[in-house]
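# Please work out how this folds:
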Amino acid sequence: MARSGRDDSGVLVIGLGRFGASIALTLEELGTDVLAVDSRDDLVQEYSGRLTHVVQADATQMESLAQVGAAEFSVAVVGVGTSLEASVLITANLVDLGKPVIWAKAISSAHGKILERIGAHHVVFPEADAGRRVAHLVNGRLLDFIEFDDGFAIVKMRPPRETQGYTLAQSDIRAKYGVTVVGVKSPGRDFTYATPETIVTQHDLLIVAGHTDLIERFSTRP
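Predicted coordinates for the structure are as follows:
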């Protein structure tokens, strides 16, 4: 069931477990052309009414990837994680195609190293990443948390009492804590970028950027 006459801007998602299915559904919501592939008939049937293009195929076989037109896609996501052998074989097959940018799910650091060595462009650890993110949210007043590879993070948080009723210039957060308030969201108002004159109230939400350790210290302020 290969695609024909299509631009190579779509995403091939292999594996309809929770990780792969979530990616495929979200991409379609964002307007991206998606082809989802799984070897299990029950999963294909389950998502055939929720995704526009779903195909049953064994992606560990190069012939199956050729039949679904894998080489036509600009990006491929390998969502198979429970079977290390299948994950490696699928990734290796995609590498041999030489076309898609490959995002592959890993369930351990050893699994991730193998995927990187055989040519996966991006390796993700969804369980570990989710665990770290939730730990940061549980640990303080953070409402959302995004961490980057270099230890830099952007968070949404409630303002500490010492900032409430003062402008950002008066609070001098950057000098005291080494983090930067990027924006402020007040109830019933649109998000606004922060300026030194921005006044923070107890009901506001702050968007704060900085090193993870410094943000953690700032977020634990009463």
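# hey, let's count contacts and neighbours off CA atoms from now on
Fine.
# In contact with residue 120, which residues?
91, 95, 101, 102, 103, 104 (C-alpha atoms under 8 Å, 6 or more residues apart in numbering).
# for residue 15, same thing?
Residue 15 neighbours (C-alpha under 8 Å, 6+ apart): 21, 36, 37, 38, 39, 78, 79, 80.
# what about the last one, how many residues close to it?
Summarising burial for residue 80: neighbours were counted as other C-alpha atoms under 10 Å, giving 26.
# How about the secondary structure of it?
In three-state terms, and counting by DSSP: H, G, I helix; E, B strand; the rest coil, residue 80 is coil.
# picking up where we left off before, PyMOL command for the buried members of the contacts of residue 120?
A single PyMOL command selects the buried members of the contacts of residue 120 (16 or more other C-alpha atoms under 10 Å):
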select buried, resi 91+95+101+102+103+104
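# Pick the one among the contacts of residue 120 closest to residue 198.
For the contacts of residue 120, the residue nearest residue 198 by C-alpha to C-alpha is residue 103; the value is 40.6 Å.
# how close does the most far-flung residue of the chain relative to its centre get to residue 189?
Within the chain, residue 170 marks the point farthest from the mean C-alpha position, 36.0 Å out by C-alpha atoms, centre = their mean. Residue 170 sits 23 Å away from residue 189, going by C-alpha to C-alpha, to the nearest Å.
# ok, now residue 16?
39 Å.
# Those two: which has the busier surroundings?
residue 16 (24 against 9).
# is it fair to say the more buried one lies in a helix?
No: applying three-state DSSP, one finds residue 16 to be coil, outside a helix.
# Please, where are all the strands along the chain?
11-14, 34-38, 54-56, 75-78, 101-105, 122-124, 142-147, 152-157, 180-185, 192-193, 205-211 (DSSP state E).
# what's the angle from the longest one to strand 180-185?
Read that as strand 205-211. Orientation check (axes from the mean of the first three to the mean of the last three C-alpha atoms, to 10 degrees): strand 205-211 against strand 180-185 gives 160 degrees.
# for comparison, sequence B:
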Amino acid sequence: MKSNQFVIIGLGRFGSSLARELIQLGYDVLGIDKDEEAVQDMSQELTHAVVADSTEEEVLRSLGVRNFDCAVVSIGDDIQASIMTAILLKDLGVKKVVAKAMTELHGRVLEKIGVDRVVYPERDMGIRVAHQLVSPNLLDYIELSKDYTIAELAVPKCLSGKSLQDLNPRARFGCSIVAINKPKGIIIAPTGNDVLTEKDVMVVIGTNQQIEEFEDAVIR
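This is a model prediction of the structure:
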């Protein structure tokens, strides 16, 4: 097992999915939920799973949450409990606290109380799906910041056999191809001599406008 240990508080759809993936990646995971049925469903999959009220400081203290490298608050149906849990985790000295936000206002409150990272699973998934619907070649879309996005674009037949030098996206559009995922493996930091084939996936970084212009001019 790897050294990092995670505590996931709230074993709903998001929390349980996150916990399972961390276990698959080889990490220790403690799952906490006040719903006995949710804990029972996950008990065989996680390192530990306990029924507990995360808004009780003594409960969290007794579970030793301060010894974990990262705590994720994934409570989805009770904003007050989410905020109280995050406050207690910070007070107890957990190294890193990540929290799921239901709304923008909820997220702003979490940021104000010092949560290290706020995630918006439903909103972010909606954004990604919307981009995929309007751009058939877009396989994935992640907003890195307010200004920059990273996108995975499938290479269409019309680009098969062309080199990155032929496309020259940085000079023409301002975006960069930072990797090419080929059936035989991934090329990190490809050069202008690397040639695309139809089954490749380009990993492109740039602003939304730059990537959109690149798609419009070269791919569509």
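# hang on, the earlier thing: to residue 116 of the first structure, which of the strands of the first structure lies closest?
Of all the strands of the first structure, strand 122-124 comes closest under C-alpha to C-alpha, at 6.9 Å.
# which residues of the second structure does the closest one align to?
Using TM-score structural alignment, strand 122-124 of the first structure lines up with residues 117-119 of the second structure.
# how much does that stretch stray from the first structure?
Stretch 117-119 of the second structure differs from its equivalent in the first structure by a mean of 1.1 Å after superposition (mean C-alpha distance after the TM-score superposition for the first structure).
# Distance from the chain centre to that stretch, please.
Here stretch 117-119 of the second structure shows a centroid-to-chain-centroid distance of 10 Å under the convention C-alpha atoms, centre = their mean, to the nearest Å.
# Need the contact partners of it.
97, 98, 99, 100, 101, 107, 110, 111.
# separation between the equivalent of residue 70 of the first structure over in the second structure and residue 20 of the second structure?
Counting by TM-score structural alignment, residue 70 of the first structure lines up with residue 65 in the second structure. Going from residue 65 of the second structure to residue 20 of the second structure by C-alpha to C-alpha gives 19 Å.
# More neighbours: which of these two?
When residue 65 of the second structure and residue 20 are compared for neighbours, residue 65 comes out ahead with 21 against 16, by other C-alpha under 10 Å.
# where does that one sit relative to residue 34 of the second structure, distance-wise?
Where residue 34 of the second structure is concerned, residue 65 of the second structure sits at a distance of 16 Å (C-alpha to C-alpha).
# Show me what residue 153 of the second structure aligns to in the first structure.
Match for residue 153 of the second structure (TM-score structural alignment): residue 157.
# Number of residues surrounding the nearest residue to that match once chain neighbours are set aside?
Closest residue in space to residue 157 of the first structure, ignoring its immediate chain neighbours: residue 142 at 4.4 Å, by C-alpha to C-alpha, 6 or more residues apart in numbering. Using other C-alpha under 10 Å, residue 142 of the first structure is surrounded by 22 other residues.
# Nearest residue to the residue in the first structure that residue 214 of the second structure lines up against in space, please, no chain neighbours.
Aligned by TM-score structural alignment, residue 214 of the second structure pairs with residue 218 of the first structure. Of all residues not flanking residue 218 of the first structure in the chain, residue 177 sits nearest, at 6.3 Å (C-alpha to C-alpha, 6+ apart).
# in the first structure, which spans are helices?
18-29, 41-47, 62-67, 84-97, 109-118, 126-139, 168-171, 173-177, 212-219 (DSSP state H).
# Can you lay out those as TSV showing distance to residue 11 of the first structure?
Shown next, in TSV, are the helices of the first structure (distance: least, C-alpha to C-alpha, whole Å):
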stretch	distance to residue 11 of the first structure
helix 18-29	8
helix 41-47	16
helix 62-67	13
helix 84-97	13
helix 109-118	19
helix 126-139	19
helix 168-171	43
helix 173-177	41
helix 212-219	32
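# mind checking which of those is nearest residue 185 of the first structure?
The nearest among the helices of the first structure, by C-alpha to C-alpha, is helix 168-171 at 13.9 Å.
# start and end residues in the second structure for that closest one, please.
Using TM-score structural alignment, helix 168-171 of the first structure pairs with 164-167 in the second structure.
# Name the nearest residue to residue 199 of the second structure, sequence neighbours excluded.
residue 155 is the one closest to residue 199 of the second structure (C-alpha to C-alpha, 6+ apart), at 6.4 Å.
# For that neighbour, give me its contacts.
Here residue 155 of the second structure is in contact with 137, 196, 197, 198, 199, 200, 201, 202, 219 (criterion: C-alpha under 8 Å, 6+ apart).
# Could you dump those residues into JSON lines with distance to residue 25 of the second structure added?
Converted to JSON lines, the contacts of residue 155 of the second structure look like this (distance: C-alpha to C-alpha, whole Å):
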{"residue": "137", "distance to residue 25 of the second structure": "29"}
{"residue": "196", "distance to residue 25 of the second structure": "31"}
{"residue": "197", "distance to residue 25 of the second structure": "31"}
{"residue": "198", "distance to residue 25 of the second structure": "31"}
{"residue": "199", "distance to residue 25 of the second structure": "27"}
{"residue": "200", "distance to residue 25 of the second structure": "26"}
{"residue": "201", "distance to residue 25 of the second structure": "24"}
{"residue": "202", "distance to residue 25 of the second structure": "25"}
{"residue": "219", "distance to residue 25 of the second structure": "35"}
